[in-house]
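Colleague: Need a 3D model of the sequence below.
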Amino acid sequence: MIAVLLLGLTVGVILALTGAGGGILAVPFLVFGVGLSMAEAGPIGLLAVGLAATLGAVMGLRNGIVRYKAALLTAGAGVVCSPLGLWLAQRTPNRPLTIMFAFLLMYVAFRALQKSRPTRVGAKPPGTRKPPPCVLDENRGKLNWTGPCAWALTASGVVAGVLSGLLGVGGGFVMVPALQRYTNLTTQSVLATSLTVIALVSLSGVVASSAAGHLQWAVALPFSIGAIIGMGGGRLIAARLPEPYLQKGFALLSALVAVALLVKALG
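Modeller: Model prediction:
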């Protein structure tokens, strides 16, 4: 019980320091720390990440920076597809799931390392880039809805939903880049909207997994409590640390965990 609580605490601190994408480490921590299989750890990781994302989403809604229609459309697609991921996870052997997760974690590490680097000299300024499919109307404060905009957000939700059910990840590493690419929202609005999507998709996956009897509450509750406490404590120190160093540290930790997962799966 204490060990599980401490693992959750560690994940919560990582969430606070690196954002919602840090929750991807919840599953490997449960695999190595508790000895669960990928399919068993996935729903528990979803619960912890979903609760943490819910707190962030509520704060974003309070500040009026969540684009709730975009979040509902994207999350709706994710909620519909999440059970498919859960179904596949329960029928896929542990070794292939572990290898898939390791490669996904390496991708997340690569993205975090890219994010830690300064903007390249000679990169195109925002004004010279092609407008994204979802453009915010400054006068109305709402997105201009078009077919390409709806399709881009729906496709992003499908990917996030399947991966959340299959591997127990919240989908922050999918939603944040997708919203940055397909919309012209501010960074704060992108993060708040993505947290709303993650909360809805993750918690729907938790409900489906619990209904199917695949969620181990004896592990899930202390792990989630630890994650919430850790997130609260981590926020106190997050603002004092330079973000590039946080991202580099997260990239290094993610890469090491990915290698450990590969060794475990192939050994």
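Colleague: going forward, measure contacts and count neighbours with C-alpha atoms only.
Modeller: OK.
Colleague: Please enumerate the helices of the protein.
Modeller: All helices of the chain, identified by DSSP state H, fall at 2-18, 26-34, 38-63, 68-91, 94-116, 147-167, 172-182, 187-211, 217-238, 243-266.
Colleague: Dump those into CSV; add distance to Pro132 and mean neighbour count as well.
Modeller: What follows is the helices of the chain, written out as CSV (distance: least, C-alpha to C-alpha, whole Å; neighbours: other C-alpha atoms under 10 Å):
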stretch, distance to Pro132, mean neighbour count
helix 2-18, 26, 23
helix 26-34, 33, 20
helix 38-63, 23, 24
helix 68-91, 14, 21
helix 94-116, 20, 19
helix 147-167, 8, 23
helix 172-182, 5, 20
helix 187-211, 14, 25
helix 217-238, 31, 20
helix 243-266, 26, 18
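Colleague: Arrange those helices in a markdown table, one row each, with distance to Lys124 as further columns.
Modeller: Listed next are the helices of the chain as a markdown table, based on distance: least, C-alpha to C-alpha, whole Å:
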| stretch | distance to Lys124 |
| --- | --- |
| helix 2-18 | 26 |
| helix 26-34 | 36 |
| helix 38-63 | 30 |
| helix 68-91 | 27 |
| helix 94-116 | 17 |
| helix 147-167 | 23 |
| helix 172-182 | 14 |
| helix 187-211 | 18 |
| helix 217-238 | 30 |
| helix 243-266 | 21 |
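Colleague: between those helices, which gets nearest to Glu138?
Modeller: helix 187-211 (13.5 Å; C-alpha to C-alpha).
Colleague: Tell me how far the closest one lies from the chain's centre.
Modeller: A distance of 8 Å separates the centroid of the chain from that of helix 187-211, by C-alpha atoms, centre = their mean, to the nearest Å.
Colleague: And stretch 219-226, by the same measure?
Modeller: 18 Å.
Colleague: Then stretch 49-59?
Modeller: 11 Å.
Colleague: Same question for stretch 85-97.
Modeller: 19 Å.
Colleague: End to end on that stretch, go ahead and measure it.
Modeller: 11 Å (C-alpha to C-alpha, to the nearest Å).
Colleague: For the comparison step, fold the sequence that follows:
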Amino acid sequence: MLLAALLGIAIGGVLGLTGAGGGILAVPALVLGLGFSVVTATPVALMAVASAALLGCIDGLRKGLVRYKAGLLMASLGALFAPLGIWVAHQVSNRLLMTLFSLVMLFIALRMYRQAADKSQASPAYLEKNCMLNPATGKLRWNLRCWTTLAAVGSVSGLFTGMLGVGGGFLIVPAFRQFSNITMHGIVATSLMVIALVSGTTVIGTLVHGTRIPVLGWVFIATAVLGMLLGRWAAPHLPARRLQIGFAIVTLVVAMILIIKTNFPGLV
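Modeller: Below you'll find the predicted structure:
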């Protein structure tokens, strides 16, 4: 019970600090820490991430940081593709699913570390990107490039949400940074909105189809919300670059442990 609470606080805290990452660590926390299978851990992780992200989204809306039109576009497509991810998850073995999850974690960890460590790659404010803000209004310019970019990000994040229970923020935040000139505070707040909507609709679907969450899962979910509160409080006081590097290192270590535990169980 105590371990479930501590893991929940940690996952919620990461989500609150970065706008991503909570979901990518939630399933490994449940699998390695509490002994859940991937299929059992997925709805618990989604519920925890959705509840915590909703709290962060409300905070972002209150502060006027959420790009709600972009968020709704990505969330609607994410919700459409999430059931396909759930179907795929039930067609493959736990070992294959866990290996795929670990490889995704490795990719994200290495990419995030390179982004944070390479100070020279910061893009100039004037560089044209797929989704640009109108300086006169402060709103996004909705052209074909912007529509298709956000639609693709939402679809892929929804697929991974259903298949791996990861929330999607690990894709949304880097993609927003790459393809738009929205501020990091706006990116995090919008990411939390998409995570809350996609994860929430996905987990509701699994519950309607008979999935049950164990007591330890509810403890994990409740404490993840507490962790979100702590993370949102601490975020303005911590350097974003160091947070990203620290998260990337933790994700890399967890991914390696999962790969070894899944494919070489005798070594761990």
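Colleague: tm score of chain vs chain?
Modeller: In this superposition the chains share a TM-score of 0.91, using TM-score structural alignment, normalised by the length of the first structure; 264 aligned residues with a C-alpha RMSD of 2.0 Å.
Colleague: hang on, the earlier thing: identify whichever of the helices of the first structure lies nearest to Pro125 of the first structure.
Modeller: The nearest among the helices of the first structure, by C-alpha to C-alpha, is helix 172-182 at 14.4 Å.
Colleague: Show me what that closest one is packed up against.
Modeller: Other helices and strands packing on helix 172-182 of the first structure, by 3 or more C-alpha pairs under 8 Å, 6 or more residues apart in numbering; DSSP states H and E, are helix 147-167, helix 187-211.
Colleague: from what I can see Thr99 of the second structure touches Thr262, true?
Modeller: Yes. If you go by C-alpha atoms under 8 Å, Thr99 of the second structure and Thr262 touch, sitting 6.9 Å apart.
Colleague: now for the helices of the first structure, which one comes closest to Arg129 of the first structure?
Modeller: helix 172-182 (11.0 Å).
Colleague: one step back: closest one to Gly141 of the first structure among the helices and strands packed on helix 172-182 of the first structure?
Modeller: helix 187-211 (11.6 Å).
Colleague: What span of the second structure is that closest one aligned with?
Modeller: Aligned using TM-score structural alignment, helix 187-211 of the first structure spans residues 184-208 in the second structure.
Colleague: so how much does that stretch differ from the first structure once superposed?
Modeller: Its matched residues in the first structure lie on average 1.1 Å from stretch 184-208 of the second structure after superposition (mean C-alpha distance after the TM-score superposition for the first structure).
Colleague: want to throw the helices and strands packed on helix 172-182 of the first structure into CSV with distance to Lys115 of the first structure?
Modeller: As requested, those are exported to CSV (distance: least, C-alpha to C-alpha, whole Å):
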stretch, distance to Lys115 of the first structure
helix 147-167, 20
helix 187-211, 13
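Colleague: For the residue nearest the centre of the first structure, which residues are in contact?
Modeller: Closest residue to the average C-alpha location of the first structure: Gly172 at 2.8 Å, with C-alpha atoms, centre = their mean. The contact partners of Gly172 of the first structure, by C-alpha atoms under 8 Å, 6 or more residues apart in numbering, come to Ala20, Gly21, Ser194, Leu195, Ile198.
Colleague: how about the second one, what's its partner in the second structure?
Modeller: The reference is to Gly21 of the first structure. In the second structure, Gly21 of the first structure lands on Gly21 (TM-score structural alignment).
Colleague: How much space separates that match from Val166 of the second structure?
Modeller: 8 Å.
Colleague: Enumerate every residue touching Leu197 of the second structure.
Modeller: Ala50, Leu54, Ala75, Ala79.
Colleague: quick one: which two of those residues are the most distant?
Modeller: Leu54 and Ala79 (15.4 Å).
Colleague: Please name the nearest non-neighbouring residue to the equivalent of Ala160 of the first structure over in the second structure.
Modeller: Aligned by TM-score structural alignment, Ala160 of the first structure pairs with Ser157 of the second structure. Excluding the flanking residues, the one nearest Ser157 of the second structure by C-alpha to C-alpha, 6 or more residues apart in numbering is Gly168, at 4.5 Å.
Colleague: same check, this time on Leu140 of the second structure
Modeller: Closest to Leu140 of the second structure by C-alpha to C-alpha, 6+ apart is Leu133, at 4.3 Å.
Colleague: if I read this right, the one you found contacts Asn143, doesn't it?
Modeller: No. Using C-alpha under 8 Å, Leu133 of the second structure is not in contact with Asn143; the gap is 11.4 Å.
Colleague: Val66 of the second structure versus Ile58 of the second structure, what's the distance?
Modeller: 9 Å.
Colleague: circling back to that earlier point, which of the contacts of Gly172 of the first structure are conserved in the second structure?
Modeller: Here is what carries over to the second structure from the contacts of Gly172 of the first structure, by both residues aligned by TM-score structural alignment, their matches' C-alpha atoms under 8 Å: Ala20, Gly21, Ser194, Leu195, Ile198.
Colleague: Was I right to think the third one contacts Phe173?
Modeller: I take that to be Ser194 of the first structure. No. Judged on C-alpha under 8 Å, Ser194 of the first structure makes no contact with Phe173 at a distance of 9.5 Å.
Colleague: State the number of residues packed around Lys119 of the second structure.
Modeller: Neighbour count of Lys119 of the second structure, defined by other C-alpha atoms under 10 Å: 9.
Colleague: Quick check: it vs Tyr113 of the second structure, distance?
Modeller: In terms of C-alpha to C-alpha, Lys119 of the second structure sits 11 Å off from Tyr113 of the second structure.
Colleague: same check, this time on Gly85 of the second structure
Modeller: 27 Å.
Colleague: What of Phe101 of the second structure?
Modeller: 18 Å.
Colleague: Leaving out sequence neighbours, find the closest residue to the counterpart of Val166 of the second structure in the first structure.
Modeller: In the first structure, the residue paired with Val166 of the second structure is Val169, using TM-score structural alignment. Residue nearest to Val169 of the first structure in three dimensions, not counting chain neighbours: Ile24, with 5.4 Å by C-alpha to C-alpha, 6+ apart.
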